[in-house]
Each structure stands twice: as C-alpha cells, then as structure tokens.
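*Asks:* Let me see the structure of the following:
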Amino acid sequence: MSAARSRAARVLALWCPDWPAVAAAAVDEVPPTRPVVVLHANRVVAGTATARAEGVRRGLTRREAQARCPGLYVAQADPDRDARLFEPVVAAVAEIVPGVEVLRPGLLVLAARGAARFFGSEEAAAERLVDAVAATGVECAIGIADELSTAVIAARRATIVPPGEGPRFLAPLPVAELAVEPSLAAPERADLVDLLHRLGLRRIGDFAALSPAEVGSRFGADAIRAHRCARAEPERPPSAAPPAADLAVEYPCDPPIDRIDAAAFAGRLLATRLHERLAGASVACTRLIVSAETAAGEQLSRVWRCAEPLTPEGTADRVRWQLDGWLTQRALRGVPPEEDPGGAVHGRGIAPGDPRSFAPGQNPAGATGEHHRGHGVRQRGARSAGTPPYRPGPAPITVLRLEPIEVVTTAALQMGLWGEAGDNEERARRALVRVQGLLGGTAVQVGVLSGGRGPAERITLIALGDEPSPRSDPDLPWPGRLPEPAPAVVLVDHPGVRLEAADSSPVWVTDRGDFTAVPARLHWGRKHWSVTGWAGPWLLDEQWWGGTRPDCLVRAQVLLDDSVRTLLLLGYNRAWHVEGLYE
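*Replies:* Model prediction:
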C-alpha cells in the first residue's frame, strides 16, 4: 500500500479503558480508590486499574477475585448500563468529528483523514478528542493506524502508528491481542489463539509470516480474517456511504416516546420489520444507522458497527441502548444547573457537562491518551471552569428510523426455519426431542432448581416436556444450606479422594468438628495436588430419622494449587468424596 493511499484510509479508534467497570462504579457512586470488577457467569470480565494492582484478572471466579482483594466492589454485567453511559462520550466526539461508528460501549472509530485535515495533524486531532472526552468526566486513549483492527490495538497502547508501519507495529505483540477485542473477533477466536500458542506461534509476527494459502488450508474462516488483521491488510474502513433507502424502515411514534420502556418496545418492533425486509432481499446487516426525530425538530443519529451480521435480537439491543442513551441524556440535561447546586447524579447516566471533578491523581488523559489509575469517571464535586454550558437535552422522539449502511449475503448468517437467526437454544431443544423419541420419554431430563441444603438436593431432574415442578420449594429458608455460589459441576457418583497432612497421614474430622491435621495434599486417582486453602469442615446433622445415615457426615471446601479449581468434599465412613467442582 502506498503512503498516500494509507494516509487517505487512516482510522482513529477511541477506547475508554475498563468501561463496564467504569460505568458500574459511576452508577453506584463507588469511590475511585476502591477496586471494582464486573462479573458475568460468576467470572470477572472487566476491572479497574486498582483491582488489577491487587492481582485481580479477567477470567477469575468471584471467590478467587475476592480472595485476592477482600475490599473488592463487585457488580454484575449490564450492557444497557454500559451503552447508556457511553452515549454522552459518543455525542461529545460527534460534535467535533462526524462519521462516528460505535463498535461497542467503550470503543468507537472514525475516519482520521477529516479530523487530521481540520485540526492540522493527527496528533492535534487526538489531543482535541481526548480533551473533549475528558470534559464529560471520562478518560480515554487514542490509536491511529492504516487499518481499523490495527487502530483498535494501537488505542490500547495510546499509539499513533505511522503510515505503512502497521505490520511492524503488530509483529512483536502477543498473538492473544488478535482476540482481545470481542467486537472485531468471532467467538471462536480464543480457540484459534490457543491453537497458535500450542503450535509455537506466540507473536503476531509469527502468525503473519504464514502464507494466506497455509492459513486457509489449515484453519477456519475466522482465522483468515485474523491473518489479514495480523498482516495489517486492508479491511472495511469507517464508511460515509449513503444508506440503502429501499431497506430502511421507519416507525412514527404516536404518542412521542419519552420513556425507556416504550423505546424498548418500539426498537424491537422496528428491528423485526428491518430483518423481514433484509430477509426478503437475501442480505444481512453489518453496519446500521439508528436515527430519530424529536418533537422539537432535532435530528439524532448514530452508527453501530458489528464484526458479525446482526440478528434481530442484536439489532433490537442496539436500538434500545441508543434510545436509552438519548432519553437518559435528556433526563440529565433537563435539570438546569441552578436547580442542581450539589451536582448530584440524576437518572441512570452521566451527561457531558456533568458537574464533577477528578480526585487527586485522576486527571484527564493527555495528548498521547495515557490514562491514570482509577475509575476514570469524575466524582461529585464543584463544577470545573472548563465544563460546557448547560444545554437542554432532546425532546421526546416522534420518528424512529433504521438504515442499513453495509450489508452482506445471507450466507454469512445462519437463518432458522421461520426466519429467526442464531436461535441455538431452540435448535438444541429440537435435537433433544429427537433423541427422546428414539430412546424413550425419560431418557432426556433437564434440571429444575429445587429446595435443599446440599448441591445435589437442589436439582430436580424432570423429563423433557414435563411440567418443571421442583421436588421442594427453593424459596424456603433452608437453614444450613451450602452458601453461594453453587458448584459448577455436581458429581452424583461421589468419586473417592484422599486428603493428607504434610506427613502423609490421612486427614479426618474430630468429634469437635475440626480437621485432625492441617490438609496439605489431595490425591484423586493417579493425580495429586497441594492444598493451598480450605473452608470448613461443617458437620451435617440431617435425615437422622432415616436410620441409614453414616455415623459422621461432613462437608469441606479445598482450594488446589492450580488456583483455578476448588472442590466440594463430602465425608462419610471416614473417607472423603468429591461432591462438586467450582470452576
């Protein structure tokens, strides 16, 4: 690629570090000095710099994260919250440079050429955008490169990659960087990275050294896209092309929408209409404009970009996020500053000009996009001198419009029999029904949450298709129940293990409910691990009326030295058995 061509196609990526954790901390008004993490499926998916300084990393379970950092503030993943609070940031950038595309809450891209020409240079444009985002109370980092994926990786390092230097910039980076951004990678990208590691390709340059023919013949379609990213080859840049008018759909809002629940209903209805029209044209959308008109005549629009073709559910989510952001911004800006002298946060988001100031050490990022430790959202305080003047938010929405900018053939999107897309649960259910027809009605069973004290008691297996009625009421108190979280895997056959002390003597439980010795090792078959921590033991006194219970029944939890697995042990007849696994 020539230098002139690469400069014309330059892409600017703006990344707000740890955005899910930043948004959660802002909503819950957590002090910036307290570490914060966000969980999904009981695993850490995002955390602040203060949490990482305490050793908390993505992928840890809640138990492991809290063990490393006892003062950790834990929030649950909420895409609606993340998108709602990111809208003021997008609006601040769009006021300076048009053509903003949102990849996900916390990350946006735009064409760098216009911004560089207007401000005089790419460095000046980056500095101006960082200042604009800092005015909303958020820290960010800027990356500029020839290709979009390279710019996103550069933003994580606050780097401006010179034209034509993309391959050289990427070559020494770990190959895991190709999968770190979910908005640009397919779900199977993590498996590809693991395979490349096992093949000895540890750096992006090692993977880029393979020829396209070698990658295409040995790996899947996503590996080909990852290989193009590793070689910094041309990708689809941010687009300023006009929308496809024949595929656009419009919804007149009567009465005008000024509530989030009404916006969610309208967004789902319009998403269904859009995908019916896309299905009729045998195409799927990968880049979408969400636009709206207000009762005051305002024109609002935002571009959403996706790595994979949008499904109806994905489109409805993005429409809901966007309308939620606009309406929340309206609610926040609708309170004049003289009526809010304390600078309290109203609603559920943070709007540009929110009267907050950084705590010591939490200054906005500079021209290079370098960010400091902390949550990155301004805390409550006096209005700073640089805060923009008060402006009212948009009026209620009267017209909603969806316009697909970029479409691909439906071969890129697996459609269901009745037009649905990505309905994995329904396809799995149909397969189970077929197996049930071959093997019998009780051959396929599903679990229903039940009441009980042990993990096995809290699962009632019901034949597929029967009424999901639990054996016991799960809402009863059940004193003495095993505390949350429940084991990820429950073993009904209770395989035996041997718990030993440091001198290889077996460990059991005294009459007072203590271990006879400090647990040091655990043997399971031919494998053994060192025990680095434990909880319990807890003596169980239940079902004494049955007459068949063991003399001593006890539970304990042990943490193995690999730090990624905890076992729930059940002891009886002076032997230990594995009842559950915490993954």
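*Asks:* Could you use CA atoms for every contact and neighbour count after this?
*Replies:* Fine.
*Asks:* For residue 245, which residues are in contact?
*Replies:* Neighbour list for residue 245: residue 403 [criterion: Cα atoms under 8 Å, 6 or more residues apart in numbering].
*Asks:* Check the separation of the first and last residues in stretch 195-214.
*Replies:* 15 Å (Cα to Cα, to the nearest Å).
*Asks:* scratch that, stretch 10-25
*Replies:* Across stretch 10-25, first to last residue, Cα to Cα, it's 34 Å.
*Asks:* What residues of it count as buried?
*Replies:* For stretch 10-25, the neighbour count (16 or more other Cα atoms under 10 Å) marks 10-25 as buried.
*Asks:* Closest to residue 522 out of these?
*Replies:* Distance to residue 522 across the buried residues of stretch 10-25 (Cα to Cα) is lowest for residue 21, with 36.9 Å.
*Asks:* where do the strands sit along the stretch 301-450 of the chain?
*Replies:* 356-357, 379-380, 397-409, 445-449 (DSSP state E, counting those that start in this stretch).
*Asks:* now swap in the stretch 101-250 of the chain and tell me
*Replies:* Using DSSP E, counting those that start in this stretch, strands in the stretch 101-250 of the chain cover 101-104, 107-111, 141-145, 249-257.
*Asks:* compare with the first, here's sequence two:
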Amino acid sequence: MRVAALWFPDWPVQAADLDEEVAPGVVAGPVAVAANHHVEVCNGPARGAGVRRGMRVRQAQAVCPELVVLDANPERDGAVFGAIADSLDDVASSVEILRPGLVIVDLAAAGAFHGGEDRALEMLIDATARAGVDCLVGAADEIATALIAARHAGRGAVVAAGESREFLAGEPVGVLIAEAALGVDARLVEQLGKLGVRRLGELAGLPRGQVVTRFGQAGAKAQSIAQATPDRRVAPELAVTELRVGLTPEEPIERVDAAAFAARQLASLLHGKLDAAGLVCVRLEVVAEFTSGQRLERVWRTREALDEEATANRVRWQLDGWLSTARAAEAGGIGRLELVPVEVAPPEAGELFGARTSDEQVRRAVARVQSQLGVDKVLVPRPAGGRGVAERVEFVPYGEARDPAPRGTWPGRIPGPLPARLGGGMNHPASRFYLVSAKDEPVIVTAEAELNAEPYAAKWGAYVYRVAGWAGPWPVDAQWWTAEPGSRVARLQLVGQADGEEVQRAWLLYFARGAWRVEAAYF
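*Replies:* This is a model prediction of the structure:
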C-alpha cells in the first residue's frame, strides 16, 4: 500500500482568503484565527512575529500590533475544502478527508493508472493548486507515516517503499501531537519527554509490554505509529448497507440553507439507527445524486466517533462545497441524498457512559451514586504539594470546591518521572521490602545517611530480585519533630531483575524504624 497525504498548512487562514472574507493580499501579512479569545491558527508571518497557538488574543496583538484577527468559522473551512477535495476526483479514485485542510489518497492506485507515483503526485498537486494556497505532500506505505512525512522539514517528503521505519526513527516525538488526525494524547508525549524518549526510533525500540503497562492503549498506539505498523487502506469498501439512510426532497436542493436542513434531518435518522445497533460512526460517506444524473461521493473520517451534530456539520460542509462549484451548477439540484457509515465500531470502553457522554450526564450519574453511598465515597484525585509521592496526590469528593494546593518549591521533592503505582501505605504488610548485601547481611541507612553496604539482592513478598542499580539514599527531613529520637528516615530508588524475567523492575523505597518499605513502584 502507498498513501499520499496532502496537507494545507494554516487552512482556516487560507480558507478565509479563498472565500474572500479578507481583502486581497491581507494573508501575506500576519493573520490569526481565534475562538473564545484564544488563537487557534496563525500563519507564517504571525508566527515569525511571536504569535503562537493557544495565546490569548490580547497577548498576540501586543506581540504583533499589525495582526489581523479573524473569527473561527468551521463551516467555511469545511465547505471551501470540500470544493478543493473534489478536484482530486479527476486524479484518484480513493480520496478521504481526515479534516478540513488534510486529505489522503490511495497513491498506489493513482500511480498505476497515471504511469508512475511521481506523475500521480505531480497531478495531485496540480489539481489542488489555487492562488495563495500552500500544499505540502507526504507519501509513505502507511497513513500515519504519510501524515508525518507531509510535515517533514516544512516542505514534505516522499518515503521510499519499505523505508518508513528508518524515516520515522529520526523524527522527534513531538510530531505525534503536531497533527490531530494521528490521535495521540499530548500528555503521553510530555511523559515520554520526561523519560528521555526524544525520537520515534527510541519509542519504537522500547519493549512492547512495558509500554502497554506504563501507558496503556495510548502508548501502544503511539508505538505502533513509530514502528510503522501497517494500517488500513484509504477509503476501503465496507458492507454496512443496512445502516444507510437516504432522503429524496420534494424539490431538488439548490440552496445552502435547504442543504443544511436536509443534513440535520439525515443525521438524526442515521444516529437513530446507530444508537439502536449500539454502534458509532468513525467514517462517513456522503452521496449526492443530481437531477442531471451526476453522482458525487465523498468520504469523511474523524479521529473521534461522530455524534449527530458532527455528522450534520460534515454533510452541510460537503453539500455547500458541491452546490458552490460550477460542476454542481451544471448538474442542477440534488435530487437524492444518502449517508453511508462506511466504518462503524462499538463505543470505546474509555467513554464511561457511551459514545456521546456530556459533562452534564456525568454529573447527574455521579450525583445519583453520591446520594446512595455518600458524598465522601466518590473521590477524584488532584495534585497537591509535597516532597514524597503519596502526599502529592489528594483525593477530594467529586464536585466539592476546595482551595488550590499550596504553591512552593518543595526542596528535596522526588523528581519526575514519578512512579506509576503507589504502595498500600507504610504500615501495609505488602509494603515490606528486604535488602541484603553480597554477604547476606541486611542493608540499612546509617546515621550519616549512607548505606552500610552495597545492595546485592532484594526480596519482596515471594519474589527475589538481583539488584541492577540504585540511587540515593536521600534523607527525609520533613516533620522531623514527629520521628522517634535517633530514628533515620531516607528514600532510595532501586532497580532489580528476577531470574527468568526479561524486564527490570524499579521501586521507590522508604527507610524508617530500621526497615524498608515500598512507597511506590515504577511499573
């Protein structure tokens, strides 16, 4: 399989220019698109002046006084891009829109038809050429790799067949969140950076089991991208005809407002069927049959399951684009409209109450549980101040407003990355940990806050580990007035490996009253 990804950088700015929302030549200067008083997208001149995504509009205007700020308009972005994507139909048969400003094409089929991959790529670029519109192209064996290649070095890249993993190895981990269509959580990338994983090649080389254990399915997905794991085809044909919905209007649809009404009506019908089947739609095909007999089709894909509003929006964007083109004007009005969910799936397990849970639904559900069990029985964690691990997480009743955690530098606090699993507490029997030297003597912390011998082996429950490394000990001076006279309290980081195991394990140990306890584990 070969995939081409066509990426239109800063698409909302380009869409505003194509839709003549701004005066000619304005986008040559700094322009930003904002929503909720924050910058969502900014063009190259604006970034050169210091404007960044997420920045408050006032701050952006202070940084760049000549900045032109436009209101976000998803309907305009989708409709204008739908018209551009239509021009690809003359070059490729399998075209799929991931979002306004990003489209993928089955390059293998297009190359076979046009006599070569290079020729097909050239024709794809020519088909989308518009005055003032920038387009970068990436090509690879997988969809995810092609998306990353389109952003490579700010000019795109063509990855030769079979060389995806070598290409990805040198890419920074941050590219996983540069493109929202990849569906990688920004918090995961932040954690990888704290662990010292800087390149996709380093992520690809990590043991699969440890990645899944530490980061769950989010980590497995990110590693699959880094390993160039083969994925699905572009716009594959799937048999879901029983979920298809259609509408034949009394009069052909020729106006955008009529198209918007039909889109909302069809979206409601479609999601009624999906709800009855217990499914959600992640890839939707919009089919329009014009009175002249012409038939237009377009596939939209989203990173998250489509709800009724999102479905209606995409249908409206597509119909707006079709009705605005000269091709549609010659074909007459739309005499038949259909929605085909070409890819469906069960609701994700991570969504607590289904695929379209709102915050209000969650609050109502939690309130019912609290009414039965008590307010203090439904707790949520929040960051707290402290030096250790357990004391930096505070559990508070759901919905209860409390003062923010005290700010402070907390000298001597445990540095990140923090352990993934807390122990059962210092007095819990399962927290007992035994550390011995090569002479089978107990290893303890001396009065000088040093180990009396080098750790050689450790015993935790029924398991015995050979010590592979350690760091510390570090004296714990907090609440010294509560300690027993002459007691020594310290922390130690320890790495060990059991016989017959291929992976190493790590713990944060706590020494008090002459014994070791497991405060937290790094696995």
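*Asks:* Next up, the contacts around the equivalent of residue 35 of the first structure over in the second structure.
*Replies:* Superposed on the second structure with TM-score structural alignment, residue 35 of the first structure falls opposite residue 30. Applying Cα under 8 Å, 6+ apart, we find residue 30 of the second structure in contact with 42-47, 49, 64, 66-68.
*Asks:* cutoff 6 Å now
*Replies:* Neighbouring residues of residue 30 of the second structure by Cα atoms under 6 Å, 6 or more residues apart in numbering: 45-46, 67.
*Asks:* okay if I get these as CSV plus neighbour count?
*Replies:* Listed next are the contacts of residue 30 of the second structure as CSV, based on neighbours: other Cα atoms under 10 Å:
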residue, neighbour count
45, 17
46, 23
67, 20
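*Asks:* residues in the first structure aligned with stretch 85-105 of the second structure?
*Replies:* Using TM-score structural alignment, stretch 85-105 of the second structure pairs with 90-110 in the first structure.
*Asks:* what about that stretch, how long is it end to end?
*Replies:* Termini of stretch 90-110 of the first structure sit 11 Å apart (Cα to Cα).
*Asks:* Outside of that stretch itself, list whatever touches it.
*Replies:* 12-16, 19, 82-83, 86, 238, 303-305.
*Asks:* Nearest to residue 119 of the first structure among those?
*Replies:* For the contacts of stretch 90-110 of the first structure, the nearest to residue 119 of the first structure is residue 12 (13.8 Å; Cα to Cα).
*Asks:* can you tell me which of the strands of the stretch 301-450 of the first structure comes nearest to residue 285 of the first structure?
*Replies:* Of these, the one closest to residue 285 of the first structure (Cα to Cα) turns out to be strand 397-409, at 4.4 Å.
*Asks:* I'd like the distance between the closest residue to residue 285 of the first structure other than its chain neighbours and residue 461 of the first structure.
*Replies:* Nearest residue to residue 285 of the first structure in three dimensions, chain neighbours excluded: residue 407, at 4.4 Å (Cα to Cα, 6 or more residues apart in numbering). Using Cα to Cα, one gets 45 Å for the distance from residue 407 of the first structure to residue 461 of the first structure.
*Asks:* likewise residue 52 of the first structure?
*Replies:* 41 Å.
*Asks:* Same check on residue 424 of the first structure?
*Replies:* 22 Å.
*Asks:* and the residue lying closest to residue 108 of the first structure once chain neighbours are set aside, how many neighbours?
*Replies:* Leaving aside its sequence neighbours, residue 108 of the first structure sits nearest to residue 102 (Cα to Cα, 6+ apart; 4.4 Å). As a burial measure, residue 102 of the first structure scores 25 neighbours (other Cα atoms under 10 Å).
*Asks:* Could you do residue 426 of the first structure as well?
*Replies:* Quick note: residue 426 of the first structure (other Cα under 10 Å) scores 11 neighbours.
*Asks:* now for it: what does it line up with in the second structure?
*Replies:* In the second structure, residue 426 of the first structure lines up with residue 361, judged by TM-score structural alignment.
*Asks:* Map residue 230 of the second structure onto the first structure.
*Replies:* That one, residue 230 of the second structure, aligns with residue 234 by TM-score structural alignment.
*Asks:* Now intersect the contacts of residue 30 of the second structure with the helices, please.
*Replies:* Taking DSSP state H, the ones among the contacts of residue 30 of the second structure that sit in helices are 45-46.
*Asks:* how about the helices in the stretch 401-550 of the first structure?
*Replies:* 424-439 (DSSP state H, counting those that start in this stretch).
*Asks:* just to revisit the earlier point, how about the residue nearest to residue 285 of the first structure, what's its match in the second structure?
*Replies:* Using TM-score structural alignment, residue 407 of the first structure sits opposite residue 344 in the second structure.
*Asks:* show me what contacts its match?
*Replies:* Contacts of residue 344 of the second structure (Cα under 6 Å, 6+ apart): 280-282.
*Asks:* one more time with 8 Å
*Replies:* 279-283.
*Asks:* and what of residue 258 of the first structure?
*Replies:* Residue 258 of the first structure touches 327, 395-397, counting by Cα under 8 Å, 6+ apart.
*Asks:* With residue 33 of the second structure instead?
*Replies:* Residue 33 of the second structure neighbours (Cα under 8 Å, 6+ apart): 12-13, 39-42, 69-72.
*Asks:* cutoff 6 Å now
*Replies:* Residue 33 of the second structure touches 39-41, 69-72, counting by Cα under 6 Å, 6+ apart.
*Asks:* and the biggest helix by length in the second structure, what does it pack onto?
*Replies:* Of all the elements of type helix in the second structure, the one with the most residues (DSSP H) is helix 256-277. Judged by 3 or more Cα pairs under 6 Å, 6 or more residues apart in numbering; DSSP states H and E, the packing partners of helix 256-277 of the second structure are helix 308-324.
*Asks:* Please identify the buried residues of the helix it packs on?
*Replies:* 308, 311-324.
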